[in-house]
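Novice: Sequence plus the predicted model coming up.
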Amino acid sequence: MILVTGGAGYIGSHAALALLEAGHEVLVLDNLSNSSEVALQRVEQLAGRPLNFVQGDVRNRALLKALFASYPIKAVMHFAGLKAVGESVREPLRYYETNVGGSIALCQAMADAGVFRLVFSSSATVYGEASLMPISEDCPLGVPTNPYGQSKLMAENVLRGLAESDPRWSIGLLRYFNPIGAHPSGLIGEDPDGIPNNLLPFMLQVAVGRRQELNIYGTDYATVDGTGVRDYIHVLDLVNGHLKALNRLQEQTGVSVWNLGTGKGYSVFEMVCAFEQVLGRPLPCRLRPRRPGDIAQCWSDPRKAARELDWKAEHGLQQMLADAWNWQRSNPHGYAQPQPQRIAMPAALAS
């Protein structure tokens, strides 16, 4: 059985589905703070088999102890955490407590239960504002420009120290670039709580009519067109990398690091243009100043994952955007059901 923390979230739900389809038994732990149990119901629908779900927080040590005592967990995929760059700048302590403290609590429970195989959801933000592109795993770790990235780097350092202290640990640090897309069925996808912090979810909500216009933050970066450049990867390719890493960790101990990206960067303007082609209509946009914590450009060198995991991204940008739009168009309010409008009763009938 594989424990998937944060398994009701965007990436976690796709990973839970992939694990079920690969024949694994799955236990999801999620506090539903930025996710929905509906996603798990749809995962079961797509997989044609059930999973186990416990609602709770990864920082709850008593709960973790009970889970490892009650279920035959053999390995963990750890997605539970906070991930919005802008929010982390406003609430840094919350990010450190959840992303670092939660990882520590999880690892203590794993060690107590004799479970030592862990796939950790990290981020390319640990490289900071790298001067050379593409970014390989050999690039020096920088000083992340926001508390979100700092919390991921701190968690990585905790895991490195853990593996150095005990040779039984087998840990994979998967450094994501920018996951987008959705399952092609349109049943599961990204459903951020509140105002989206990432580019594509915001574009999708504008396209579906939930928001008036897209804010483009920063047009004066030293990039091809002045807007930020990122490496976008389909969520299905991303979770396939997790399964490959999980299998690889059965064969080795210590800490392994793999970038998961496509190796190609797209600017914000290029993303908007490509999405407009999928939509068949223009997307209203407004240019705004840079946001604190954002960097100019970031894309991956994924050759190490290709060499060691036999993995590479298969989906192109148009497919990523088409699958994302299929999800949003099929679920304009995400997993939530729209609230019915109240119709005022005529006074004559109310009396």
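Specialist: Alright, I've got the coordinates. Numbers count the residues shown, from 1 in each chain.
Novice: all contacts plus neighbour counts: C-alpha atoms, from now on.
Specialist: Will do.
Novice: which residues of the stretch 1-150 of the chain fall in helices?
Specialist: Taking DSSP state H, counting those that start in this stretch to define them, one finds helices in the stretch 1-150 of the chain at 10-21, 37-47, 61-70, 85-90, 92-95, 102-113, 147-165.
Novice: Can you say which of these is packed in most?
Specialist: When neighbours are counted by mean count of other CA atoms under 10 Å, the highest per-stretch mean among these falls to helix 10-21, a mean of 24.
Novice: could you pull out the strands for the stretch 201-350 of the chain?
Specialist: Under the criterion DSSP state E, counting those that start in this stretch, the stretch 201-350 of the chain contains strands at 214-217, 229-230, 232-234, 254-260, 266-267, 285-288, 297-298.
Novice: Can you add distance to L20 and mean neighbour count and give these back as JSON lines?
Specialist: As requested, the strands of the stretch 201-350 of the chain are exported to JSON lines (distance: least, CA to CA, whole Å; neighbours: other CA atoms under 10 Å):
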{"stretch": "strand 214-217", "distance to L20": "36", "mean neighbour count": "18"}
{"stretch": "strand 229-230", "distance to L20": "31", "mean neighbour count": "23"}
{"stretch": "strand 232-234", "distance to L20": "19", "mean neighbour count": "26"}
{"stretch": "strand 254-260", "distance to L20": "21", "mean neighbour count": "23"}
{"stretch": "strand 266-267", "distance to L20": "33", "mean neighbour count": "20"}
{"stretch": "strand 285-288", "distance to L20": "40", "mean neighbour count": "12"}
{"stretch": "strand 297-298", "distance to L20": "32", "mean neighbour count": "24"}
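Novice: mind putting those in CSV, distance to S35 included?
Specialist: Compiled in CSV, these are given as follows (distance: least, CA to CA, whole Å):
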stretch, distance to S35
strand 214-217, 23
strand 229-230, 25
strand 232-234, 19
strand 254-260, 23
strand 266-267, 28
strand 285-288, 28
strand 297-298, 27
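Novice: out of the ones you listed, nearest to R117?
Specialist: Between R117 and the strands of the stretch 201-350 of the chain, the shortest gap by CA to CA is with strand 254-260, which sits at 9.7 Å.
Novice: Helix 147-165 and that closest one, what's the angle between them?
Specialist: Using axes from the mean of the first three to the mean of the last three CA atoms, to 10 degrees, the direction of strand 254-260 lies 150 degrees away from that of helix 147-165.
Novice: Are there helices or strands packed against strand 254-260, and which ones?
Specialist: Here strand 254-260 touches helix 147-165, strand 170-176, helix 303-309, going by 3 or more CA pairs under 8 Å, 6 or more residues apart in numbering; DSSP states H and E.
Novice: and the next element down the chain from the second one?
Specialist: By that I understand strand 170-176. On the C-terminal side of strand 170-176, the closest following helix or strand by DSSP states H and E is strand 178-180.
Novice: this is the comparison structure:
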Amino acid sequence: MAEKILVTGGAGYIGSHCVLELVEAGYIPVVIDNFHNAIRGGDALPESLQRVQEIVGKKILFQELDILDEAALQELFQKHHFSAVMHFAGLKAVGESVQKPLEYYKVNLTGTIRLLETMKAHGVRDIVFSSSATVYGDPAYLPLDENHPVGGCTNPYGKSKYFIEEMIRDLCKAEKDWNAILLRYFNPIGAHESGRIGEDPQGIPNNLMPYVAQVAVGRREYLSVFGDDYKTADGTGVRDYIHVVDLAKGHIAALKKLKENCGCKIYNLGTGCGYSVLQMIKAMEKASGREVRVLTQATPHTPEGPWCRRDRRGKD
């Protein structure tokens, strides 16, 4: 019998791609989302999951639910027998986290605590957590590996990921029947080969490639690139980008690792290869056949996106 996997925040960019890969791998994903970052579609489904259904030809189980709602979580776990949880739910904009730190700590930390407590109450002890390479802070050496010190985060978003990692690590130490995989992402980009799901954020994009795409299709006039004096081939910042489908397949591998009663394991998800901002822009121009207008400016004091930060770390 196919295993049921709870996917929190599964209507988002990364979550929806993981839902698709779960179905393809023979699992039954049960998705919860509160529509904070998702667009509503028909049939009471987020649009992203409606498209996943069309791609896989199977119904996706979905419930609108906020992980801060303890009673709703309890009811969900009573209704389904989950073998594991993939945890994506949370607030994720770096700049916004600086402006609203308490909201980020409340949603990301308190929501995770309630999820873990509900899992414990219902005998579910396996979790894959969507973390971030921001937990490393400023690098002491490159390339970054899993042995690099953590905790030097520069914003509340990154700190919330670090604190959640610490909570899960402590839980696994205290209760040996827990198994957790902490996946530290670098910079996810791209879309499923069908072109039906991908990254299309509401409002001003927080990440480089959706902004580039919006300029390419004429939704935005130009892309501001801040800083042209990095010690790189073209003077713009270099980052490690990983295709979102490869990232999703990494989550399937993590689920299989949990079956080994692995305790708490940590893995970076990246490629180890860096590409500059201008290289990414040129790649989009080549793929789309559209010109992407670029405006190079001095580094601002309040950057609006990851392509603006004077950041040589190469991570999200």
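Specialist: Great, that's in hand. Keep in mind it's a predicted model, so treat the numbers as computed, not measured.
Novice: TM-score for the pair, please.
Specialist: Laid over one another, the chains give 0.91 as their TM-score (TM-score structural alignment, normalised by the length of structure 2), with 300 aligned residues with a CA RMSD of 1.6 Å.
Novice: hmm, back to that, the helices and strands packed on strand 254-260 of structure 1 into TSV, with extra columns for distance to G12 of structure 1?
Specialist: Putting those into TSV (distance: least, CA to CA, whole Å) gives the following:
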stretch	distance to G12 of structure 1
helix 147-165	17
strand 170-176	13
helix 303-309	20
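Novice: could I get the helices of the stretch 1-150 of structure 1 as a markdown table with distance to G254 of structure 1?
Specialist: As requested, these are arranged in a markdown table below (distance: least, CA to CA, whole Å):
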| stretch | distance to G254 of structure 1 |
| --- | --- |
| helix 10-21 | 23 |
| helix 37-47 | 32 |
| helix 61-70 | 22 |
| helix 85-90 | 29 |
| helix 92-95 | 26 |
| helix 102-113 | 14 |
| helix 147-165 | 5 |
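Novice: what's the closest of the ones you listed to K244 of structure 1?
Specialist: With distances scored as CA to CA, the stretch of the helices of the stretch 1-150 of structure 1 nearest to K244 of structure 1 is helix 10-21 (10.9 Å).
Novice: how close does that closest one sit to structure 2?
Specialist: Between helix 10-21 of structure 1 and its aligned partner residues in structure 2, the average distance after superposition works out to 0.6 Å, using mean CA distance after the TM-score superposition for structure 1.
Novice: what's in contact with that helix?
Specialist: Outside helix 10-21 of structure 1, the residues that touch it by CA atoms under 8 Å, 6 or more residues apart in numbering are 4-7, 25-26, 28, 35, 39-40, 43-44, 46-47, 49, 51, 79, 183, 188-191, 235-236, 239-240, 242-243.
Novice: Just the buried ones among those residues, please.
Specialist: By the neighbour-count criterion of 16 or more other CA atoms under 10 Å, these include these buried positions: 4-7, 25-26, 28, 35, 39-40, 43-44, 46-47, 51, 79, 183, 188-191, 235-236, 239-240, 242-243.
Novice: coming back round to it: and Y217 of structure 1, which of the helices of the stretch 1-150 of structure 1 is closest to it?
Specialist: Y217 of structure 1 lies closest to helix 85-90 among these, at 11.8 Å (CA to CA).
Novice: once aligned to structure 2, how far is the closest one on average?
Specialist: Taken against structure 2, helix 85-90 of structure 1 registers an average deviation of 1.4 Å after superposition, with mean CA distance after the TM-score superposition for structure 1.
Novice: next one: that helix to chain centre, how far?
Specialist: Between the mean C-alpha point of helix 85-90 of structure 1 and the mean C-alpha point of its chain there is a distance of 16 Å (CA atoms, centre = their mean, to the nearest Å).
Novice: which ones are touching the alignment partner in structure 1 of L258 of structure 2?
Specialist: Taking TM-score structural alignment as the alignment basis, one finds that L258 of structure 2 is matched in structure 1 by L249. When contacts are counted by CA under 8 Å, 6+ apart, L249 of structure 1 touches 117, 170-172.
Novice: do that again at 10 Å, thanks
Specialist: 75, 116-119, 169-172, 243, 255-256 (CA atoms under 10 Å, 6 or more residues apart in numbering).
Novice: ok, it to D237 of structure 1 distance?
Specialist: Using CA to CA, to the nearest Å, we find L249 of structure 1 at a distance of 19 Å from D237 of structure 1.
Novice: corresponding residue for R51 of structure 2 in structure 1?
Specialist: Match for R51 of structure 2 (TM-score structural alignment): R42.
Novice: again with S83 of structure 2
Specialist: Matched by TM-score structural alignment, S83 of structure 2 corresponds to K74 in structure 1.
Novice: Confirm for me that its match is in contact with V4.
Specialist: No: no contact is recorded between K74 of structure 1 and V4 when judged using CA atoms under 10 Å, the distance being 11.3 Å.
Novice: For the counterpart of N37 of structure 2 in structure 1, which residues are in contact?
Specialist: Under the alignment defined by TM-score structural alignment, N37 of structure 2 is paired with N34 of structure 1. Listed by CA under 10 Å, 6+ apart, the contact partners of N34 of structure 1 are 6, 8-10, 81-82, 191-194.
Novice: which one of those has the most neighbours?
Specialist: Going through the contacts of N34 of structure 1 with other CA atoms under 10 Å as the criterion, the one with the most neighbours is A8, at 31 neighbours.
Novice: tell me the contacts of the alignment partner in structure 2 of that one?
Specialist: The alignment partner of A8 of structure 1 in structure 2, by TM-score structural alignment, is A11. When the contact criterion is CA under 10 Å, 6+ apart, the partners of A11 of structure 2 are 17-19, 31-40, 45-50, 52, 62, 88-89.
Novice: ok, 6 Å please
Specialist: Under the criterion of CA atoms under 6 Å, 6 or more residues apart in numbering, the contact partners of A11 of structure 2 comprise A38.
Novice: same check, this time on R59 of structure 1
Specialist: Taking CA under 6 Å, 6+ apart as the contact definition, R59 of structure 1 lies against 102, 105.
Novice: any idea how far P282 of structure 1 is from the residue lying closest to G9 of structure 1 once chain neighbours are set aside?
Specialist: For G9 of structure 1, the nearest residue in space outside its immediate sequence neighbours is S35; the separation is 4.8 Å by CA to CA, 6 or more residues apart in numbering. For S35 of structure 1, the distance to P282 of structure 1 (CA to CA) stands at 30 Å.
Novice: Likewise for G194 of structure 1?
Specialist: In this structure, G194 of structure 1 lies at 24 Å from P282 of structure 1, with CA to CA as the measure.
Novice: go on, A69 of structure 1?
Specialist: A69 of structure 1 sits 54 Å away from P282 of structure 1 when distances are taken as CA to CA.
Novice: can you count the residues close to the residue mapped onto M203 of structure 1 from structure 2?
Specialist: Using TM-score structural alignment to pair residues, one finds that M203 of structure 1 aligns to V212 in structure 2. Neighbouring residues of V212 of structure 2 were enumerated by other CA under 10 Å; the total is 26.
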